[in-house]
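Student: can't give you the sequence, but here's the structure:
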């Protein structure tokens, strides 16, 4: 089915090249001019084709260095593509870098007028919106202070407030929103939801899979400057998590080969997980531990984190007075966690071996992982099964 919504942004065959100079300073570059020292070309984007329709919310995701922020800057006209073109229609507001468009020697008040003018508002329009901009930012007491004295959070508050009050048809938002505090982030998310209900177009870069899954109706996954996926958000986030998992396994392999002593008293040889798909899901963690030099006491620590490093749970065998084997050789340990009820996403398990005195014998961050795929109602870190009851009112 062909959508009747007009195209707000059309990215056509866009590639972006950066020249990577090997000289470390301007002086070295000048000295080496005569030697014609070659520079390396780095292609941040390669042959990108994207059409963004009016009223859609598109999430750009990918690993660090994948090109997502570069693509957003090209869409916003901050940088020009090496090849291809970008066509835009309507008023655009962009929040791409901390303090972009602000002059450090001007006050917050003066920067509101300056930034609004850059985004296309007349002075009369800015004056009409000024009180709402300052109120939304929450920095009324500092509006007449030079912004060079602002904290990073104050920068973000004022910049976002200006961007959402210039009545944009297209809003571009980079990961810079993560700088604000939690209440302000919720305020920003509410404003974005309001924009969605009004049919405005949003393109955002975020490392938060939960945020992307909740807000976006389309996800573009970038890898090494090329599009890996463009379409269904759930499928796109699965592809992204699979890439994170491959990186994690590689990192664990490198750590095991290079950072662990040849003979550690206690050594984690392997770790794996399994999640049973039953009414009450059960997480099984299997550890293979090699004991080379038994100590008077030892224990195992486990923690579960989100893919972004938020700790959800931690414990040690000392907490539960678990009796562990303490003879040389390879031993297997199985930990069963019933009814985990975690929301959709990729979760990491960190494993550490040590004693009660605080000595660490071996620790592996992201030793294993598991995915909790869900199609239940709602979003979040936990999975609930709400029941709705509707009671008819009494009629007099």
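Tutor: Yes, it's here. Please read all numbers here as calculations on a predicted model, not as lab measurements.
Student: for the rest of this, base every contact and every neighbour count on C-alpha atoms.
Tutor: Noted.
Student: ranges for the helices of the stretch 1-150 of the chain?
Tutor: Remark: helices assigned in the stretch 1-150 of the chain by DSSP state H, counting those that start in this stretch are 26-31, 68-75, 108-118, 123-137.
Student: equivalent analysis for the stretch 251-396 of the chain, please.
Tutor: Under DSSP H, counting those that start in this stretch, the stretch 251-396 of the chain gives no helices.
Student: ok, which stretches of it are strands?
Tutor: 266-276, 282-291, 299-306, 311-316, 329-338, 345-354, 360-372 (DSSP state E, counting those that start in this stretch).
Student: packed most tightly, which of these would that be?
Tutor: strand 345-354 (a mean of 22; mean count of other C-alpha atoms under 10 Å).
Student: if we can go back for a sec, quickly compare the helices of the stretch 1-150 of the chain and say which is most buried.
Tutor: By mean neighbour count, with neighbours taken as mean count of other C-alpha under 10 Å, helix 68-75 ranks first of these at a mean of 23.
Student: want to compare, so here's the second one:
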């Protein structure tokens, strides 16, 4: 392997055989007495964790590994760390490797934090003298001064993570492997961990990071790998990798929600969350994107169109159409109707439709439910559907909260700042001048 390469995988595959009983017997005791147990256990299913993965990571590169749960991300790190052996293929690593993959991995529960630091430091290639020299720094970084001589079985998951991360970064590895364990613990310590990882990056270390924090991958990583069902789907620019992954997630979620829609429609007819005398009936509800395509997955800042198909069973002159949007936690995000917005009803008879176009959609990432209704101006319901329609919103930019507020950044002349060309459109940055 070339000296400028930190990690190299060629045709790596990893699979597990799930055992199952080949035939039935009355009890486990019977099988043991008859000596049949191991003969009866037959491999029935092969679970593929990684499938013919080839990857080259140059020295000094920070690589983000993304994908859904079960895609093989953690298995890939374990194979690189030497924790798990591949069934096929070769793995080569240049230099010392430190892996923070599983909480508590390598820690003896009955030993103290201090004793575990010694053991882990030696396992990671340090001498006893080197461990002693770094002991105080490791304890201080982990913020465990009061607990370091207690058995680690008394530690919380956050304390485990702090100790494991501190040991890993203080052995001065050439290659640092980090799994999603950074999600455990308080925000202040997570920020300190990220600062240390940025310092590693500036020092030219190689970092492989598994995370579901896609914004972190875009901002922190030089290259990203998207894994799906054990196979590499894309390697390259982090923003491109994240974009492709998000599109794939959205596509599958649209399919899943679409499959649920017929059940949803059947349930609407008899749902306790539907009420009214049906003088005017909502016969169907469509959620459409800006291309007028049915979907249940939308993107912040893009159009969302709600179309209600209605049937007036007799002529009516008093009618109001309304919508309501609720977050997954039940927060009422928005509600309005044609009466509030000063539409004056004249007459409705027979079948028709009503659309409410929300453009741009200000909702941020999350799962939402939709209310639709038609009623009289005094509130008497013709047909009210409460929370019967579900949709999801993805937000590629990463701002947080419930909704995106219209806003604009301006800066005083002494602040020099530019807006990235691909940063999106919700806020316009001004490089010079401007007032508050």
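Tutor: Structure received. Since this is a predicted model, take the numbers as computed values, not measurements.
Student: residue 96 of the second structure -> the first structure?
Tutor: Aligned counterpart of residue 96 of the second structure in the first structure: residue 91 (TM-score structural alignment).
Student: out of the helices of the stretch 1-150 of the first structure, nearest to residue 247 of the first structure?
Tutor: helix 68-75 (18.3 Å; C-alpha to C-alpha).
Student: okay, and the closest one goes to which residues in the second structure?
Tutor: Against the second structure, helix 68-75 of the first structure falls on residues 73-80 (TM-score structural alignment).
Student: stretch 242-250 of the first structure now?
Tutor: Using TM-score structural alignment, stretch 242-250 of the first structure pairs with 247-255 in the second structure.
Student: that stretch vs the first structure, average distance?
Tutor: For stretch 247-255 of the second structure, the mean deviation from the first structure after alignment is 1.1 Å (mean C-alpha distance after the TM-score superposition for the first structure).
Student: could you pull out the buried residues of that stretch?
Tutor: 249-250, 253-254 (16 or more other C-alpha atoms under 10 Å).
Student: who's in contact with the match of residue 96 of the second structure?
Tutor: 119-120, 167-170 (C-alpha atoms under 8 Å, 6 or more residues apart in numbering).
Student: what range in the second structure matches stretch 149-160 of the first structure?
Tutor: Stretch 149-160 of the first structure maps onto residues 154-165 of the second structure, going by TM-score structural alignment.
Student: the matching stretch: how far from the chain's middle?
Tutor: 23 Å (C-alpha atoms, centre = their mean, to the nearest Å).
Student: sorry, back to before: name the residues that touch the match of helix 68-75 of the first structure?
Tutor: Contacts of stretch 73-80 of the second structure (C-alpha under 8 Å, 6+ apart): 7, 49-50, 65-67, 84-86, 91-93, 101, 177, 179, 208, 210, 227.
Student: for the aligned partner of residue 288 of the second structure in the first structure, what are its contacts?
Tutor: The alignment partner of residue 288 of the second structure in the first structure, by TM-score structural alignment, is residue 272. Applying C-alpha under 8 Å, 6+ apart to residue 272 of the first structure gives the contacts 285-287, 367-369.
Student: rerun at 10 Å
Tutor: 284-288, 334, 349, 367-370 (C-alpha atoms under 10 Å, 6 or more residues apart in numbering).
Student: do residue 7 of the first structure as well
Tutor: 51-56, 87-89, 201.
Student: quick check, central residue of the second structure?
Tutor: Nearest residue to the geometric centre of the second structure (C-alpha atoms, centre = their mean): residue 212, 4.2 Å.
Student: and that one? What does it align with in the first structure?
Tutor: Taking TM-score structural alignment, the alignment pairs residue 212 of the second structure with residue 207 from the first structure.
Student: how about residue 356 of the second structure?
Tutor: Match for residue 356 of the second structure (TM-score structural alignment): residue 333.
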